[in-house]
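[1] Next come a sequence and a model predicted from it.
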Amino acid sequence: MTSQTKTAPSISFELFPPKTGQGFENLKRTISQLNQAKPEYFSVTYGAGGSTQERTFASVDWLREQGIETAPHLSCIGASVEETVAILQHYRDQGVNRIVALRGDLPSGAGLGALGELNYANELVSLIRERFSDQFRIEVAAYPEFHPQAPNPETDLANFKRKVDAGADSAITQYFYNPDAYFRFVDECSRLGVEIPIIPGIMPITNYSSLVRFSDACGTEIPRWIRKRLEGFSDDLESIRAFGLEVVTELCRRLLEGGAPGLHFYTMNQSEPTLRLCDRLGL
């Protein structure tokens, strides 16, 4: 197993822009609570085809006003070069210096005619480097269990390497529950000459039906023993959360002990599950 360079592990938190004013007020409280853990940054998601653009802008605006380091997601599929550069200039003017560069998904119902000038994440990374040089630190996505649309693992690894070669600084993985998948992925990247930090994405377990729905959509495997235990709890949310805390805490410990450079938590705009994990891990 190839461990990455060991330093103090970084932590970062992902948020999504709320749909309502009340949701935004709730998010502010969540951010204030999460910020007590002193994360390196908060990332803010960006809907398919830029569908949450204004709400993403508003969330980033508020975070920056609080002096909180922020990494907006930016997806490129279906976008033009001109509008993408305009968004990047907007973020640069806000003082944002980190971007999560993604291919993204077309909005539901959009056909191939909706494709734009940028259709792959490596093209977005290249554009950022061409127009903005090193003004942004660029995070890209990685898939230890491989992208659900990739025809095979070799193609997925080649696609990831293209993003790195285009100028990515580090990567955040899709969430997973099998640490061996992560370590094998890191080893395979290393054999390809990819040495950027690869940060595991961590999804707390708080609700079984939601977890299954998310995992089926994004291609994440829930190991059978975890599925069976969660199924056995039925609607007992307290037991699901207690078991989920044990499982994900042990996952994070194995990752950090094995050399993972940090952890990126998919918070789902909730503070308690992530903060309990950080507390258990001494972060």
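    Yep, it's here. Numbering: from 1, shown residues only.
[2] going forward, measure contacts and count neighbours with C-alpha atoms only.
    Noted.
[3] okay, now residue 28: neighbour count?
    Using other Cα atoms under 10 Å, residue 28 has 16 neighbouring residues.
[4] tell me the SS of it?
    Secondary structure assignment for residue 28 (DSSP: H, G, I helix; E, B strand; the rest coil): helix.
[5] what's the distance between it and residue 35?
    Distance of residue 28 to residue 35, given as Cα to Cα, to the nearest Å: 10 Å.
[6] Also residue 41?
    9 Å.
[7] cool, and residue 195?
    29 Å.
[8] Residue 53 now?
    Distance from residue 53 to residue 35, by Cα to Cα: 24 Å.
[9] do residue 137 as well
    Counting by Cα to Cα, the gap from residue 137 to residue 35 is 21 Å.
[10] Give me the neighbour count for residue 26.
    Residues near residue 26, counting by other Cα under 10 Å: 14.
[11] could you show me where the helices are in the stretch 151-283 of the chain, in order?
    Per DSSP state H, counting those that start in this stretch, the stretch 151-283 of the chain carries helices over the ranges 153-166, 179-191, 208-218, 224-232, 237-257, 272-281.
[12] Let me have the ones you listed in TSV, extended by mean neighbour count and distance to residue 46.
    Formatted as TSV, the helices of the stretch 151-283 of the chain follow (neighbours: other Cα atoms under 10 Å; distance: least, Cα to Cα, whole Å):
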stretch	mean neighbour count	distance to residue 46
helix 153-166	18	19
helix 179-191	18	25
helix 208-218	14	16
helix 224-232	13	30
helix 237-257	17	26
helix 272-281	17	21
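[13] this is the other structure I want to compare:
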Amino acid sequence: MAVANIVNQDKKLRQFSFEVLPPLKGMGTEKLFSDIEKLCALNPAFINITTHHSEYVYKDVGEGRFERQRVRRRPGTIAVAAAIQQRFGVPVQPHVICSGATIEDIEYELLDLQFLGITDLLLLRGDKAKEDSVFKPTPGGHTHTTDLIRQVQRFNEGFFADGTPIKCPGAKFDIGVACYPEKHEEAPNLERDMEYLRQKQELGAQYAVTQLFYDNQKYFDFVDKARQMGITIPIIPGIKPLAKLSQLTVVPKTFHCDIPESLAREIVKCKTDEDAKRLGIKWTVQQCRELYEHGINDIHFYTIGAVDSVVEIVRELRVQ
């Protein structure tokens, strides 16, 4: 079943979905598929697979000189998606991003995905490269997610980006996008950021998944405001359990979200990462139960570095 249909079906059905990260170049897939086996035992609605901007590395060419080379740090998004679909029979949703890709690169990604029978996509601009102070589109690439949506929709209509007709059009792609209850870091304000979400809906986005958050009220307020603005697509909450002491400072910096003061007070009492992990599980269970009380039954977990916590959380929620 397509992800768009899954998130629009019976709202009384409680469902979980998960995000996973392909392994670093050369690291192999043993750990990844071990984690996915644990997650698939929970009967997920779907699994999405991240992709990342290519980055510059500097190769020593001798005599004190270095040559800058661009390399893709985490290969395998499409291959991992295909392997999950084949091995586990779970709907998959690879990320397709603007960052680090040309329009032609994206076109070939779409063809590969179509050949594999993978038609659920999460379309994102992607993060800026670490060496850049602001996002810089790849020459010949897109600047915004809205541009990427237009390309995919044009492909769905049976045309390549240059206007050439596709001789044998395949199955059409369904489109999910991201949204930010505490606004995207580059947006001037939440209202402007939400206007971008409305534009994504108008271009054909069928649902949105939020950036992670720890304060449910911010999610509730965001959804209420979205509905007032005419945004009607499902907005799936994205949740990531805290798992380490360092995340008290790392998470707000990396994901640009607030840690509620009540949670921060408890984290500073933790003595070890195991203490922080137990706290993260407890907080996330409470957070999910509050979402349930408000009629939100589709929950998306960011599992990176927290697979065992997520497994425990889902099992606890199912026995309540």
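    Thanks, I have it. For clarity, every value in this text was computed on a predicted model and none was experimentally measured.
[14] shared neighbours, residue 28 and residue 35 of structure 1?
    Residues touching both residue 28 of structure 1 and residue 35 (Cα atoms under 8 Å, 6 or more residues apart in numbering): none.
[15] all strands in structure 1, in order from the N-terminus.
    10-15, 41-44, 70-75, 98-102, 137-142, 170-175, 198-202, 262-266 (DSSP state E).
[16] who wins for proximity to residue 251 of structure 1 among these?
    strand 198-202 (8.9 Å; Cα to Cα).
[17] Could you tell me where the closest one falls in structure 2?
    Here strand 198-202 of structure 1 aligns to structure 2 at residues 235-239, judged by TM-score structural alignment.
[18] and stretch 309-317 of structure 2, how far from structure 1 on average?
    Here the mean offset of stretch 309-317 of structure 2 against structure 1 after fitting is 0.8 Å, by mean Cα distance after the TM-score superposition for structure 1.
[19] Need the residues that contact that stretch.
    38-39, 42, 241, 243, 277, 280-281, 284-285, 288-289, 301, 303.
[20] Among those, give me the pair with the biggest separation.
    38 and 289 (22.1 Å).
[21] ok, back up a step: from the contacts of stretch 309-317 of structure 2, which is closest to residue 258 of structure 2?
    Using Cα to Cα, those come closest to residue 258 of structure 2 at residue 241, 13.7 Å.
[22] OK, contacts around that closest one?
    277, 280-281, 283-284, 302, 306, 309-310.
[23] possible to save those residues as CSV with distance to residue 199 of structure 2?
    Shown next, in CSV, are the contacts of residue 241 of structure 2 (distance: Cα to Cα, whole Å):
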residue, distance to residue 199 of structure 2
277, 38
280, 35
281, 36
283, 34
284, 31
302, 25
306, 33
309, 36
310, 33
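[24] Number of residues surrounding the counterpart of residue 12 of structure 1 in structure 2?
    Taking TM-score structural alignment, residue 12 of structure 1 has residue 17 as its aligned residue in structure 2. Residue 17 of structure 2 has 23 neighbours, counted by other Cα under 10 Å.
[25] ok, for residue 17 of structure 2, nearest residue in space, not its chain neighbours?
    In this structure, residue 17 of structure 2 finds its nearest non-sequential neighbour in residue 300, 4.7 Å apart by Cα to Cα, 6 or more residues apart in numbering.
[26] same deal with residue 9 of structure 1?
    residue 262 (4.2 Å).
[27] What's that neighbour aligned with over in structure 2?
    Aligned partner of residue 262 of structure 1 by TM-score structural alignment: residue 298.
[28] tell me the contacts of that match?
    7, 14-17, 236-237.
[29] List buried residues within the residues you listed.
    7, 15-17, 236-237 (16 or more other Cα atoms under 10 Å).
[30] Next, count neighbours for residue 4 of structure 1.
    18.
[31] gap between the closest residue to it other than its chain neighbours and residue 141 of structure 1?
    Closest residue to residue 4 of structure 1 apart from its sequence neighbours, by Cα to Cα, 6+ apart: residue 259 at 5.2 Å. When distance is defined by Cα to Cα, residue 259 of structure 1 is 19 Å away from residue 141 of structure 1.
[32] quick one on the thing from earlier: residue 91 of structure 2: which of the contacts of residue 298 of structure 2 is nearest?
    residue 17 (9.8 Å).
[33] my guess is that closest one contacts residue 299, does it?
    Yes. Taking contacts as Cα atoms under 8 Å, residue 17 of structure 2 lies within contact range of residue 299: 6.4 Å.
[34] can you list the residues that contact the match of strand 198-202 of structure 1?
    207-214, 219, 223, 284, 298-302.
[35] which residue lines up with residue 183 of structure 2 in structure 1?
    Checking TM-score structural alignment: residue 183 of structure 2 goes with residue 146.
[36] And residue 99 of structure 2, by the same measure?
    By TM-score structural alignment, residue 99 of structure 2 lines up with residue 77.
[37] Count the neighbours of that match for me.
    Neighbours of residue 77 of structure 1 (other Cα under 10 Å): 25.
[38] and it, what does it touch?
    Contacts of residue 77 of structure 1 (Cα under 8 Å, 6+ apart): 49, 103-106, 115-120.
[39] mind checking how far it is from residue 53 of structure 1?
    Using Cα to Cα, one gets 14 Å for the distance from residue 77 of structure 1 to residue 53 of structure 1.
[40] re the thing from before, tell me which of the contacts of stretch 309-317 of structure 2 is nearest to residue 187 of structure 2?
    residue 301 (24.4 Å).
[41] Go ahead and confirm the closest one touches residue 39.
    No. Contact status for residue 301 of structure 2 versus residue 39: not in contact, 10.5 Å apart, counting by Cα under 8 Å.
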